[in-house]
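Q: this is a predicted model, with the sequence first.
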Amino acid sequence: MRALRTVTPGPEVLPALRAALAGGDAILVGSPSPDLPAAVSQRVALVVETSGSTGTPKRVALAADALLASAAASESALGAPGQWLLALPTHYIAGLNVLTRSICAGTEPVVVAGPHFTADAFVEAARRMTIPERFTSLVPAQLATLLDDPAATATLTRFRRVLVGGQALPVPLRERADAAGIAVTRTYGSSETSGGCVYDGVPLAGVSVRVVAGEVQLAGPTLAEGYLGDEALTAERFVHDEGMTWFRTADTGTWHGTRLAIAGRLDDVLISGGVKVSLAAVERLLHAHGFPEAVVVKAADARWGEVPVAFVTGEHDTGPATAAIEAALGAAARPRFRRGSAIPLLPSGKPDRVSLQRNAGG
């Protein structure tokens, strides 16, 4: 067994992670919790609490071998080691991956200062980078913030590669980045896969992908050991087949040639008046028709059973988007709109879907 300790987000995370990868105490980055065990399996180096964007948070146990395999495969895909700019919280796997990659590359990561992400803070942090080969990892909301600022946009063009993940990357946002000359790579993965393990639809070296009954399943050296303290959920989500362990993502996807395309979640389909509606499909059409920050959830309805509810910002006319949704998906997919000044976000930058779901029926 290996001791497990909690590390407060801040400067001590990097040395604690370096020690954990070298065989020292396992760590969980976050706040102390009375139900956290004092020790874990000898293989476990890191425990990551999921964001809980769609439900109850889980504790994912990751081995050092998985984290190092992820860093090595990422470096190979990016074409070089380099210096990383840390713009994400270190209690999430994407932020911890930036530190792991830095440890493996032997470079010092530069941290974006401040309690909240801003374009000015990003630009200031980039000025402190000392190595020409520069990388960073962002969520789509952060990329949008930087693209709205000319100085930050110019700064991003000097990065060899900008990884964007954590949620779907809206096509209009990707197009804006491409037009600005920013080298963006869309990543797909989760805490259970040591973070992003599919880059622009292509699995990293050693990663296997299959689609079973519409569900994306992942295998390879980056997989987690399972869920800490939850053997039943581990057995349900990590299945053994064909001599391999596969992680059931609960995401739906299809192959476009040799590239994987994620369509949505298995649980994001509602039935309205007997008609199935994909919330992810409604969301994608809103993103493409003037509402790049839109988030769609389901709400109960006395007449139809369930209906899609779209949370949007701004005062744009919803008519063209609604018409496009009806034309593509049918009348049952027509959303009810809720307008606000901003979409509530989790600290990771993902939309707070749990909060939005609570307000969907109001």
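A: Structure received.

Q: going forward, measure contacts between C-alpha atoms and count neighbours the same way
A: OK.

Q: what about the helices in the stretch 51-200 of the chain?
A: Secondary structure of the stretch 51-200 of the chain by DSSP state H, counting those that start in this stretch: the helices cover 64-78, 93-105, 119-127, 140-147, 150-156, 171-179.

Q: and the angle for the longest one with helix 93-105?
A: Spelled out, it's helix 64-78. Going by axes from the mean of the first three to the mean of the last three CA atoms, to 10 degrees, helix 64-78 is angled at 80 degrees with respect to helix 93-105.

Q: return the distance of R259 relative to V354.
A: Note on R259: its distance to V354, by CA to CA, to the nearest Å, is 31 Å.

Q: likewise for S137?
A: Using CA to CA, S137 is found at 24 Å from V354.

Q: what's the helix or strand containing L285 packed up against?
A: According to DSSP states H and E, L285 maps onto helix 279-288. Secondary-structure packing of helix 279-288 (3 or more CA pairs under 8 Å, 6 or more residues apart in numbering; DSSP states H and E): helix 171-179, strand 259-265, strand 295-301, helix 319-329.

Q: also this one, for the comparison:
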Amino acid sequence: MPVLRALPLATGLALRDSLGDLVAMAAGAHCFLPVGDDPRAADRRLLESSLGVGSVVEDPQACLVIATSGSTGRPKGAIHTPATLAASADATHARLGGEGNWLLALPAHHIAGLQVLLRALRAGFTPVITDLRGGFNADRFAADIALLRGPRRYTSLVPPQLIAILASPAATAAAAGLDAVLIGGAATPRSVHDRARAAGIPIVRTYGMSETAGGCVYDGQPLDGVSVSIDDEGRVVLCGPMVAHGYHRRTDPAFGAPGSFRTDDLGTIDGGVLQIEGRADEAISTGGLTVAPHVVEAVLTADPAVAECVVVGLPDRRLGEQVAAAVVASPGRTPDVAGLRSRVADQVHRFAAPRRIVVVDRLPLLGPGKINRAAVRALLRSEAGETEPAAVD
């Protein structure tokens, strides 16, 4: 049985030194837990301890234990094998039109960034790496695209990066020259999606998670070999050869039959196209009405002054919960808070209109593009100076 080892993956160009380890991992020579080079060493030690670095992985084929970001912030370790990783890479290339080289612009210790590297390496290419020290820089990203060589050229981003690219003419033009730009991690606001398409950027919306070796549904349609269904509770169930073999050191009913994973996401399928309706644990009950955050978020981001937003429920003595929102302003714009409330009241319901809207510089994240809703709730409460549930007259 393989023994789990930590594999530190740099944020900068020193990541190139780890490519050989990734090739060996994908061939099954090692079983690694990728970890970042975050200076908060205590956080890394906690991650390595909770996921069992040094322990035996009870799967003889295991080559990767990848940490999930998880809505609670408590990671689990999804077990992958050379076969699950290869199935994911091959299905991606088949959907996109063929093997090619990849530009990494995401942290490599998360599944989305790791798969960028593994896809390029499996296709026989050396990936280009954007230096993320100090954060994502759209103009540097544009310069790195010029270094990308291959019969086809790809990258993978999260929505905030796409927003930054659209604010840079050079980056927008460079991204438009790629064969595909995968966008995952969180829902892309419709206004951003439309702007990217109008600029000629070939974006592909992806849906997946650590447990499925990254995206396995592109633009709402499953990759080859993947099937999608909705169970009796409305949750999305994903089946395919890239599904993890379970979690390291724990059992979970989410993994049913081999190759099957029951997600915490609610969804519908219309004409073979999957639509994610939000997470089962995110619904807000306010004044007797159940509000789906994604419905309110769609209305808010339709306003040109709003670049991004997240909607959460806050405790309320009278309503049970009140709807609240954190929004990021579009460059050079100032959101009209009263107007945003009216827009939601008119298009959804008056109880769905956020009673609290706070404009923030950025949204807190758990992983690349994945919103930390607990941190958003804490931020909204702290903005009002609250330590107890809010009372609304």
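A: Happy to help now that I have it. Just so you know, these numbers come straight off a predicted model, no measurement behind them.

Q: give the contact list for P34 of structure 2.
A: Residues near P34 of structure 2 by CA atoms under 8 Å, 6 or more residues apart in numbering: 6-9, 65-67, 108-110.

Q: that one matches what in structure 1?
A: Taking TM-score structural alignment for the superposition, P34 of structure 2 sits opposite V29 in structure 1.

Q: please report how far that match lies from R134 of structure 1.
A: 25 Å.

Q: S137 and V354 of structure 1: who's more crowded?
A: Just comparing S137 of structure 1 and V354: by other CA atoms under 10 Å the higher neighbour count belongs to S137, 26 against 17.

Q: right, and the more buried one touches G166 too?
A: No. Using CA atoms under 8 Å, S137 of structure 1 is not in contact with G166; the gap is 9.8 Å.

Q: identify the contacts common to those two.
A: By CA under 8 Å, 6+ apart, S137 of structure 1 and G166 have these common neighbours: A94.

Q: now for Y247 of structure 2: what does it line up with in structure 1?
A: Using TM-score structural alignment, the partner of Y247 of structure 2 in structure 1 is Y227.

Q: next one: P202 of structure 2
A: In structure 1, P202 of structure 2 lands on A183 (TM-score structural alignment).

Q: before we move on, back to that, name the residues that touch the helix holding L285 of structure 1?
A: Under CA under 8 Å, 6+ apart, the answer for helix 279-288 of structure 1 is 170-172, 263-265, 268-270, 292-298, 308, 310, 321, 324-325, 329, 333, 335.

Q: give me that answer again for 7 Å
A: The contact list for helix 279-288 of structure 1 (CA atoms under 7 Å, 6 or more residues apart in numbering) reads 170-172, 263-264, 268-269, 292-297, 308, 321, 325, 333.

Q: what of stretch 191-199 of structure 1?
A: The contact list for stretch 191-199 of structure 1 (CA under 7 Å, 6+ apart) reads 48, 50, 60, 66-67, 70, 93-94, 185-190, 203-204, 207, 222-224.

Q: before we move on, the earlier item: the match of P202 of structure 2: what's its closest spatial neighbour, skipping adjacent residues?
A: Closest residue to A183 of structure 1 apart from its sequence neighbours, by CA to CA, 6 or more residues apart in numbering: R161 at 5.1 Å.
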